[in-house]
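> dropping a prediction and its sequence here:
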Amino acid sequence: MAELPLVPITLEGSSVLHQMFRFDWSGWRKLSAGERAEIGAEFAALLSSWEQGASEGHPNQSAIFSQLGHKGDLMLMHFRDSFADLNRAELALAQTRLFAYLQPAHSYLSVVELGLYESSAKTYAALAEQGFEPGTPEWAAQVKEQAARQGGAMAPRLFPAIPPAQYVCFYPMDRKRSETVNWYTESMDDRRRMMHEHGMIGRRYADVVRQIITGSIGFDDWEWGVDLFADDPVVFKKLIYEMRFDKVSAEYALFGQFFVGVRLHAAKLGTWLEGTLE
């Protein structure tokens, strides 16, 4: 019997695109008040339809955030059923007149991902006991069937609505693959145990922060993206700081840039475009 796989089963859901833009305030101010109002209303109408959008029970939504700091002015977050749908959203955005004043600063492509560390080892062991050989088509079919069954039960987490919280914190991350510390050479059992301990920290903040993890291996420059949503941004600091002391983060994690924004609904976009926020 071949060795059991080291790769945990993952479930994939919504396709996700983050777009960060700088706004051309100088060019915008050259327009008349009437032109600004007309262009802003056109964009707000598109954004409003995206805020409410849904298809086949999956929230196909977009949200916009006013970014803090020098990394950009606006962040658009799109949740769709496929990469093709994300591309259509990009193209629809590019056709608006406001797009002429949006200067791309960054983007991130990923899919909502749930890693089944807790159940993968049990699934693999059960299949081996039933006589299925790892790496065979029969084995793959059984794993796919198990994943589909669990995916149905976890649909609300795989295809989430964008939380209505006032603040968002987004950042990408990797697991280390250095000569001395390599997450991918640890045993399945050790990784499962560490991820369980890591997850317990997040659960303690479940009442005040919503977390959505997306996988980006093969799609973007980092391995995962993390979105945190809360009504108090200080919670981001407390949660991430506490996780720094957890072994998964302390020994195996690398982090990219952090992007923080304030939720900006379509109905309030006009006030932002005039340089004010209520």
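Structure's in. What do you need? Residues are numbered from 1 along each chain as shown.
> can we go C-alpha only for contacts and neighbour counts from here?
Noted.
> which other helices and strands contact the helix ranked longest in the chain?
Identified as the longest helix of the chain according to DSSP state H is helix 33-52. Helices and strands touching helix 33-52, by 3 or more C-alpha pairs under 8 Å, 6 or more residues apart in numbering; DSSP states H and E, are strand 62-67, helix 269-273.
> check which element follows the first one along the chain.
Right, the one you point to is strand 62-67. From strand 62-67 onward toward the C-terminus, using DSSP states H and E, the following helix or strand is strand 74-80.
> buried residues, that following strand. List them.
Of all the residues in strand 74-80, those buried under the rule 16 or more other C-alpha atoms under 10 Å are L74, M75, L76, M77, H78, F79, R80.
> so what touches that strand?
Strand 74-80 has contacts (C-alpha atoms under 8 Å, 6 or more residues apart in numbering) with 14-23, 59-67, 86, 89, 162, 261.
> hey, where'd the strands end up in the stretch 151-278 of the chain?
Remark: strands assigned in the stretch 151-278 of the chain by DSSP state E, counting those that start in this stretch are 167-175, 210-215, 224-230, 253-255, 259-263.
> now do the helices in the stretch 51-200 of the chain.
83-94, 117-129, 137-153, 155-158, 188-204 (DSSP state H, counting those that start in this stretch).
> tell me which of these lies nearest to E35.
Judged by C-alpha to C-alpha, the one of the helices of the stretch 51-200 of the chain that comes nearest to E35 is helix 83-94, at 18.1 Å.
> in that closest one, what's buried?
In terms of neighbour count (16+ other C-alpha under 10 Å), helix 83-94 has its buried residues at F83, D85, L86, A89.
> now do stretch 90-100: distance to the chain's middle.
Centroid displacement of stretch 90-100 relative to its chain, using C-alpha atoms, centre = their mean, to the nearest Å, is 23 Å.
> next up, a second structure to put side by side with the first:
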Amino acid sequence: MPELPQVPLTLEGSNVLHQIFRFDWTAWKELPLDERTAISEEFSGLLARWEGGNTEPNGHPNQSALFSQIGHKGDLILIHFRDSLEDLNRVELELAQTRLYPFLQQTSSYLSVVELGLYESSEKIYAQLAEKGLEPGTPEWNAGAGEATARTFASLSSRLFPAIPPAKYLCFYPMDRKRGEQVNWYTEPMADRRAMMHEHGLIGRRYADHVRQIITGSIGLDDWEWGVDLFADDPIVFKKLIYEMRFDKVSAVYASFGQFFLSVRVHASNVNQWFDGTLA
């Protein structure tokens, strides 16, 4: 048999953009009250449309959500889930045309795509293709791998194109797998990586009733390799889940983490209260 690929197969779904803003409160408070009201109502209507999403023509939610950020790293986070990069770009441009936009100072953004890694099935698929006499990297091999994953893609549509969870709190952070000096995730055999990811996933499943996790891949799209969004109604769950995961091998040995962003959901129905400082 030929040497089998060490890259696990992945499935990709929604394209995701995180936008992080500071809000120019000084300039905002200088506006007359009626002008502030008109601007906030205009944005509230836009956000309501984004929250509702657009399920045509394929049934994907294609939603956006607004969060009020806690701490010094920013004031607002907008998250957009769309079917294409072009759709995300249209969202950016639509926001830029609003009267609110001059008060939004974007400090960071993160571009990624919902990703499901098929560690559990990749080795099996590769072995089956090799047994048929197919060579890795050939059109026949690629077609066979595509056929083998097509059924999985259809069955996981709700995870690949998710609705934004209604939870109150969001924890977002980017991360890498280490690939330097003493350890390198990408030189470990696939079987070892699969076993470590299985252990890692078991921890997440124990918290499934309390937190919703959406993993997005960003290799070649942004500065880190993955983005992680955690949604929960109790923010202490974030601490407990991430702390427990630090003790498994994937995180303890191979993970590097970026900044953590913690925020509270702001719905279109009460976004006006955020702008006038009365949000409860």
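Sure thing, it's come through. Predicted model, so just to flag it, every value in this text is computed and none were measured.
> TM-score for this pair?
The TM-score (TM-score structural alignment, normalised by the length of structure 1) is 0.99; 278 aligned residues with a C-alpha RMSD of 0.7 Å.
> nearest to T214 of structure 1, out of the helices of the stretch 51-200 of structure 1?
If you check each of the helices of the stretch 51-200 of structure 1 against T214 of structure 1 by C-alpha to C-alpha, helix 155-158 wins as the nearest, at 9.7 Å.
> which stretch of structure 2 lines up against that closest one?
Taking TM-score structural alignment as the measure, structure 2 aligns residues 157-160 with helix 155-158 of structure 1.
> ok, average deviation of the matching stretch from structure 1?
Stretch 157-160 of structure 2, aligned to structure 1 and superposed, deviates on average by 0.3 Å (mean C-alpha distance after the TM-score superposition for structure 1).
> contacts for that stretch, please.
If you take C-alpha under 8 Å, 6+ apart as the criterion, stretch 157-160 of structure 2 is touched by L11, E12, G13, S14, V114, E115, L116.
> 10 Å - rerun?
Identification of contacts with stretch 157-160 of structure 2 by C-alpha atoms under 10 Å, 6 or more residues apart in numbering yields 11-15, 59-61, 113-116, 153-154, 214-216.
> ok, which of the helices of the stretch 51-200 of structure 1 comes nearest G270 of structure 1?
Closest to G270 of structure 1 of the helices of the stretch 51-200 of structure 1 is helix 83-94 (C-alpha to C-alpha; 16.9 Å).
> from L85 of structure 2, how far off is the residue nearest to D83 of structure 2 when sequence neighbours are not counted?
For D83 of structure 2, ignoring the flanking residues on the chain, the nearest one in space by C-alpha to C-alpha, 6 or more residues apart in numbering is S14 at 5.1 Å. To L85 of structure 2, S14 of structure 2 is 9 Å away according to C-alpha to C-alpha, to the nearest Å.
> identify the contacts common to those two.
Here S14 of structure 2 and L85 share the contacting residues S112, V113, scored by C-alpha under 10 Å, 6+ apart.
> which of the contacts of stretch 157-160 of structure 2 are buried?
Buried among the contacts of stretch 157-160 of structure 2 (16+ other C-alpha under 10 Å): 11-15, 60-61, 113-116, 153, 214-216.
> between these, which is nearest G52 of structure 2?
Using C-alpha to C-alpha, P61 comes nearest to G52 of structure 2 of these, at 8.0 Å.
> who's in contact with the closest one?
Shown in contact with P61 of structure 2 (C-alpha under 10 Å, 6+ apart): 14, 50-55, 81-83, 158, 161-164.
> could you turn the buried ones of the residues you listed into a PyMOL selection?
Here is the PyMOL selection string for the buried members of the contacts of P61 of structure 2, based on 16+ other C-alpha under 10 Å:
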select buried, resi 14+50+51+53+81+82+83+161+162+163+164
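> ok, the contacts of P61 of structure 2 in structure 1: which stay?
When you map the contacts of P61 of structure 2 onto structure 1 and apply both residues aligned by TM-score structural alignment, their matches' C-alpha atoms under 10 Å, the shared contacts are 14, 50-55, 81-83, 158, 161-164.
> related to what we said a few turns ago, the contacts of P61 of structure 2: which two are farthest apart?
Farthest pair in the contacts of P61 of structure 2, by C-alpha to C-alpha: W50 and S158, 18.7 Å.
> got the strands of the stretch 151-278 of structure 1 as CSV, with distance to S32 of structure 1 columns?
Compiled in CSV, those are given as follows (distance: least, C-alpha to C-alpha, whole Å):
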stretch, distance to S32 of structure 1
strand 167-175, 32
strand 210-215, 41
strand 224-230, 36
strand 253-255, 43
strand 259-263, 27
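> give the aligned equivalent of L116 of structure 1 in structure 2.
Using TM-score structural alignment, L116 of structure 1 sits opposite L118 in structure 2.
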